[in-house]
Each structure stands twice: as C-alpha cells, then as structure tokens.
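>>> everything below, folded, please.
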Amino acid sequence: MSELIRFEKKDDVCDIFVSGEVDLSNSAELRKTILGALKGAHVVTVNLSEVSYIDSSGIAALVEGLQQANSNDKKFSLSHPSNQVKSILELARLDQVFTIK
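Presented below is the predicted three-dimensional model:
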C-alpha cells in the first residue's frame, strides 16, 4: 500500500483515506483499493480531506466505485472533500451524484 492510500476496516465498514495528488500515475491504485473494499464491505467511505489535486482519472475511479456499489446494493460515499476536490465535484455536478458527508 502506498502513502497515497490507507484504509481501515471494521466489521462491514471500510474507510479509505486518500492523500496528496490523485492523477493518471496513481488513480489505478485508488480504483483497485475501492473495488477491493467493496468486495469485502457493505459500506465504503472515501475520505478526501487530504487530497490536494484530483484529475479526471481519479474522478473516474470514484464514479466506478459508486457504480459498483449501486449495482451490488452497497453504500458508497465520499467524506470531507478538500476545497480543491469539492470545487471539481461541484463543477462537474458530481456533488449531486455522490453522497458527500
């Protein structure tokens, strides 16, 4: 596991903590972590409070996680997006698609 992503799993809940920049060079790792968490947990939350930048590949990883959760009757949400991430989500109107805590 890289310094970019860490996670905590308790019972049927998995919290994923992402930090730094999420871009094409590491978004595949985020995708793999999210999809793996959804296989082993019913509730997955991605904490984005420490993300300084996210590009379209990172957003795509989040969207794929949401789609996977929805198709398997699981709960997927984002929490504490940094100001940079929040503005990108709002610009793409994804703040209306994701559950954001």
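>>> C-alpha from now on. contacts and neighbour counts both.
Will do.
>>> where do the strands sit along this protein?
5-10, 13-22, 43-54, 75-79, 99-100 (DSSP state E).
>>> got TSV for these, with mean neighbour count and distance to residue 31 too?
Compiled in TSV, the strands of the chain are given as follows (neighbours: other CA atoms under 10 Å; distance: least, CA to CA, whole Å):
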stretch	mean neighbour count	distance to residue 31
strand 5-10	13	11
strand 13-22	19	11
strand 43-54	20	11
strand 75-79	20	13
strand 99-100	16	18
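>>> may I see those organised as a markdown table, with distance to residue 87 added?
Listed next are the strands of the chain as a markdown table, based on distance: least, CA to CA, whole Å:
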| stretch | distance to residue 87 |
| --- | --- |
| strand 5-10 | 21 |
| strand 13-22 | 15 |
| strand 43-54 | 11 |
| strand 75-79 | 14 |
| strand 99-100 | 13 |
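>>> Proceed likewise with the subsequent sequence, for comparison:
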Amino acid sequence: MEFTCTARQAEQQIVVTVTGEIDLAVYPRLRAEAEIWAGKDADVILDCRQVTFMDSMGVRFLVQVRQMLNDTGHTISLANPSKPVMRVLELAGLRDLFAYTHDEREPATDGAAS
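Predicted coordinates:
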C-alpha cells in the first residue's frame, strides 16, 4: 500500500488520515506536514487504521508531534490504531503516552490486505 497523508479541519480538531508505511522514507514529508498542523489552533486526531507498518522513525514522529502540540496547548489522539502501530508503541514502552479513540463503525485493521 502506498503511503498517503491527508488532513482536514473539523471544528477545533484537525483529522489526519495516514495510510501505508510510516518509516524513514516518509518521515521528512510527515514531519513537514506536522509542522503545519502544529501551527494551527487545534487538537490533532491521527487516524492510523490503515497504517500497515511503523518503525522507530514512526515512533519518533509521533513523539515529536505530541511535543509540538503540547508546546502550543493542544493534544494528539491516535484513532483506530492498527496492530502494527500498537505493537511498535508497546515495544517502545510508549503505549500510555498517547490517548486513543475508536470508531466502532470502522474497525481497526491489522495492516493485512482484505
């Protein structure tokens, strides 16, 4: 699955949908996008249901975005995190660092193609 990242503003939140792999190859693009989100007066919801892989650069990205938003008085929540996202956060010991939301209408995937 090719990496995509789209953002839309909904009230006082920015909803960002990420699909594909979050790794070193996409880190610079994702970081540049995050600087835009952090510059807005809104909390961020990062929809991770279609993330098929995440490595340490993905973890680095999430921690950096969390810090950027905290510095402006805003938060980040991970929506519908896929199994690959949760696994790497657990391995890094960072699962409790983030808030999570789940949309019952669209269950989280395990990153496998259906």
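>>> TM-score for these two?
Once the chains are laid over each other, their TM-score by TM-score structural alignment, normalised by the length of the first structure reads 0.89; 100 aligned residues with a CA RMSD of 1.5 Å.
>>> ok, which of the strands of the first structure comes nearest residue 93 of the first structure?
Nearest to residue 93 of the first structure among the strands of the first structure is strand 99-100 (12.2 Å), distances taken as CA to CA.
>>> what is the closest one packed up against?
Contacts defined by 3 or more CA pairs under 8 Å, 6 or more residues apart in numbering; DSSP states H and E place strand 99-100 of the first structure against strand 75-79.
>>> the longest helix along the first structure: average distance to aligned residues in the second structure?
Taking DSSP state H as the criterion, the first structure has its longest helix at helix 56-71. Its aligned residues in the second structure lie a mean 0.9 Å from helix 56-71 of the first structure after superposition (mean CA distance after the TM-score superposition for the first structure).
>>> tell me who's in contact with residue 49 of the first structure.
18-19, 79-82 (CA atoms under 8 Å, 6 or more residues apart in numbering).
>>> same thing but 10 Å
Counting by CA atoms under 10 Å, 6 or more residues apart in numbering, residue 49 of the first structure makes contact with 17-20, 78-86.
>>> out of those, which is nearest to residue 71 of the first structure?
Nearest to residue 71 of the first structure among those: residue 78, at 17.5 Å, using CA to CA.
>>> that closest one and residue 48 of the first structure, how far apart?
As judged by CA to CA, to the nearest Å, residue 78 of the first structure and residue 48 of the first structure stand 7 Å apart.
>>> tell me how far the spatially most central residue of the second structure lies from residue 56 of the second structure.
Taking CA atoms, centre = their mean, the centroid of the second structure lies closest to residue 46, which sits 4.0 Å from it. Going from residue 46 of the second structure to residue 56 of the second structure by CA to CA gives 17 Å.
>>> report the buried residues of stretch 91-105 of the second structure.
Residues of stretch 91-105 of the second structure classed as buried: residue 100 (neighbour count, 16 or more other CA atoms under 10 Å).
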